[in-house]
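Asker: heads up, no residue letters with this:
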């Protein structure tokens, strides 16, 4: 075993096979990818990377499997199961691009729009639309397996891991979708369905990935974390619910589980969706879009562009946050626009925040079903009404004129988990007197202080060409717009 001194989990041990995986180029690149993307430019402490987070997830995955194994020997968890779940935790984020979610959540969708304008074939567009970083994580993991075999190091077989186990690991990385039909996975039989809920739990969003990043991000951001993952870990147990084995928790841990979802909301509200973080990440995205064709002077036509690198694991391995330094130091004229954007970020020449307001249900009810169907649709509708409000507004300072095109409107989603669902959907609890059966928590068992709704949308307006007087007038215009129900 190799010992790692982790800032949030203390001294942790890693199996030699996991250490072999960490010593590969695919994993080492995670040292150069910020966990929180542009948040680092607002919170100076948020300098941690995907590398340490991945090690933390592997560790917690091992802790959870050990608790289940020790408390319930009848589950017949093998040492191969234990290793596979840990490897999946270690490799689940291999597919993240520069600045983490900036790449897959912002850049790739924008690149799709750009390619559509240029007439890219429909199959290529569809392929990009369906792309998630988990898919690249699987490709990168398969690349690691190939590279270890190429070195005549069949370390997987040394630990009795075979093709079925590799399939199991890739299924764990992708995460199992909620399904009531016949068991669709090949890595393990249905009696071990609970193992699919440890690393990427798409059933109810309780998994060790979240446990680690909640703890780690709060530590580095300086934000209080009321959720106790170590306590919840001790009360984890497998019960059969609706004919399938699920990880369940003691009923008295319901408040602790709610604290987990509340911590998620707090992190998004104060850090991930911070008003300045959002605009910085938007600027980073624009810089990547401008650099999508040329990263090097006299670049060959057949070289992969940034957005095309998602189709090739070798090219993708070269993509880290260092790309921004490459852009800034390049002498290619074609990168000048991208360089200008990055220099504005460095010099803090950012759009100025004008105002923010919550979009209430009565506001959304005035939109058509199509207009409120997605965040993008709502954003387009609100941009339209904001522009009308700006044209209608008469500044109190006659020397100031407001132009609608000088502003940007954003809609930000905030919530406790999956949009449109309550946090306790699909979470099962057992009682002190019966730890063999579990069910969803009853409403009377929950605190009456819990909110009725668990998601909200914020409307934000920024001035792209700011000066003090213009922003002051824009603030007055924003208040009038808000009081008029956003002109809806």
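Answerer: Sure, I can see it. This one's a predicted model, so the numbers in the text were calculated from it and none came from an experiment. Numbers count the residues shown, from 1 in each chain.
Asker: can we go C-alpha only for contacts and neighbour counts from here?
Answerer: OK.
Asker: Tell me, how many residues neighbour residue 72?
Answerer: Residue neighbour count, defined by other CA atoms under 10 Å, stands at 13 for residue 72.
Asker: ok, it - contacts?
Answerer: For residue 72, the contacting residues are residue 237, by CA atoms under 8 Å, 6 or more residues apart in numbering.
Asker: what about residue 245, which SS state?
Answerer: strand (DSSP: H, G, I helix; E, B strand; the rest coil).
Asker: Hmm, it is touching residue 197, no?
Answerer: No - judged on CA atoms under 8 Å, residue 245 makes no contact with residue 197 at a distance of 10.1 Å.
Asker: which of these two has more neighbours?
Answerer: When residue 245 is set against residue 197 and neighbours are counted by other CA under 10 Å, the residue ahead is residue 197, at 22 against 18.
Asker: what's the spacing between the more buried one and residue 88?
Answerer: Plainly put, residue 197 is 12 Å away from residue 88 if you go by CA to CA, to the nearest Å.
Asker: What are the buried residues along the helix or strand where residue 414 lies?
Answerer: Taking DSSP states H and E as the definition, one finds residue 414 inside strand 407-415. Burial within strand 407-415, assessed by neighbour count using 16 or more other CA atoms under 10 Å, is assigned to 407, 408, 409, 410, 411, 412, 414, 415.
Asker: List the residues that contact the residue nearest in space to the middle of the chain.
Answerer: Closest to where the C-alpha atoms of the chain average out (CA atoms, centre = their mean) is residue 101, at 5.6 Å. If you count contacts by CA under 8 Å, 6+ apart, residue 101 has them with 36, 37.
Asker: Second structure follows, compare the two:
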């Protein structure tokens, strides 16, 4: 590989150093697409600064993973870990979101396949596959796929998927910064300095923290709670997300939009097609920020225990329930929406 390492300036982490293999992966169309997929979906309708992209987040996750590997290496924790695992983890951090749909997680909630599964598939396609095979062959592609799908048995897997994954540290910090809220504060330096590979009861090693890092870990967990409560699950964000899901499902269900196009689109290209092929008018309402208002807000703890089934895992059942409620109120289908954040 003839490329050289590069330094990229980032508003959150300052200088991010990219190794030559990461530079090569970054310059493929699969990864460049992430420049045009917003990290927080429709949150910009509430927090105007929340227009940062999955691309920026991928760089941040890569940077933090690289820092963590340096800490583990300096401490001697990487003894016995295959060098190929370190390469795979570093690149998995960069590539973990390549399967993401436009507008964050909304379409997975609407019943589309998981972005992890799509990402694993895209690792073996196009220019990106050629880059990865040049670095480490098909074995590297498989290692990265296992990491981003949460099924790797590497001791380092927890850096990519788990309660302490570095993806989480970046998105909480970055999202808080871009939304202009004080909720995502994490003691990142302390947390990274305390990361270790600890032995579990079964004798295998996994990512953990030294005792001195427990308070920093607690700050991470509390930041996640605060960001979900105040940003990710803000009622207007959820309203826009719910409306968007209904509009896309209707367009795909009537053949006006192709599901494969939806999976590979950017925010802009999907919205353009949706506005041109929206049988409900809901997509345009989202685009113009004419959002549905809350009629009822019920905590899960108050839902009756004798319900025959829980709808949230079945988008078709949710849609039938919505239309039944609308009919009872004398409204058109799609005029009442039910959301399970």
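Answerer: Yes, it's here. Note that this is a predicted model, so its numbers are computed, not measured.
Asker: Need the TM-score between these chains.
Answerer: Between these two chains, after superposing, the TM-score reads 0.84 (TM-score structural alignment, normalised by the length of the second structure); 325 aligned residues with a CA RMSD of 3.0 Å.
Asker: Tell me where the stretch 151-300 of the first structure has helices.
Answerer: Per DSSP state H, counting those that start in this stretch, the stretch 151-300 of the first structure has helices spanning 155-158, 163-174, 208-221, 229-234, 254-267, 275-290. These are given in chain order.
Asker: The longest one vs the second structure, average offset?
Answerer: What that stands for is helix 275-290 of the first structure. Relative to the matching residues in the second structure, helix 275-290 of the first structure has an average distance of 1.5 Å after the fit, by mean CA distance after the TM-score superposition for the first structure.
Asker: try the fifth one
Answerer: After superposition onto the second structure, the average distance of helix 254-267 of the first structure to its aligned residues comes to 1.8 Å, using mean CA distance after the TM-score superposition for the first structure.
Asker: In the second structure, which residues correspond to that helix?
Answerer: With TM-score structural alignment applied, helix 254-267 of the first structure matches the range 214-227 in the second structure.
Asker: Mind listing what's buried along that stretch?
Answerer: Buried-residue list, stretch 214-227 of the second structure, by 16+ other CA under 10 Å: 216, 217, 219, 220, 221, 222, 223, 224, 226, 227.
Asker: Is it possible to get CSV of the residues you listed that adds distance to residue 284 of the second structure?
Answerer: Supplementary listing: those in CSV, determined by distance: CA to CA, whole Å:
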residue, distance to residue 284 of the second structure
216, 43
217, 42
219, 39
220, 37
221, 37
222, 36
223, 34
224, 32
226, 31
227, 28
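Asker: Which members of those are the farthest-apart pair?
Answerer: Using CA to CA, those span at most 16.5 Å, a distance reached by 216 and 227.
Asker: surely residue 291 of the second structure meets residue 238?
Answerer: No - applying CA under 8 Å, one finds residue 291 of the second structure not in contact with residue 238, separated by 9.7 Å.
Asker: neighbours around the equivalent of residue 237 of the second structure over in the first structure, how many?
Answerer: When the structures are aligned by TM-score structural alignment, the residue of the first structure matched to residue 237 of the second structure is residue 277. Residues near residue 277 of the first structure, counting by other CA under 10 Å, number 21.
Asker: Show the residue spans covered by the helices in the stretch 301-450 of the first structure.
Answerer: Secondary structure of the stretch 301-450 of the first structure by DSSP H, counting those that start in this stretch: the helices cover 313-317, 323-329, 336-346, 361-364, 375-392.
Asker: who's in contact with the aligned residue in the second structure for residue 33 of the first structure?
Answerer: When the structures are aligned by TM-score structural alignment, the residue of the second structure matched to residue 33 of the first structure is residue 37. For residue 37 of the second structure, the contacting residues are 53, 54, 55, 101, 102, 103, 104, 266, 267, by CA under 8 Å, 6+ apart.
Asker: hmm, try it at 6 Å
Answerer: If you count contacts by CA atoms under 6 Å, 6 or more residues apart in numbering, residue 37 of the second structure has them with 53, 54, 102, 266, 267.
Asker: Identify the residues contacting the match of helix 254-267 of the first structure?
Answerer: 183, 184, 186, 187, 191.
Asker: which one of the helices of the stretch 151-300 of the first structure lies closest to residue 71 of the first structure?
Answerer: Closest to residue 71 of the first structure of the helices of the stretch 151-300 of the first structure, according to CA to CA: helix 229-234, at 9.8 Å.
Asker: The closest one aligns to what range in the second structure?
Answerer: Going by TM-score structural alignment: helix 229-234 of the first structure matches residues 188-193.
Asker: what comes up buried for that stretch?
Answerer: For stretch 188-193 of the second structure, a neighbour-count test (16+ other CA under 10 Å) marks 188, 191, 192, 193 as buried.
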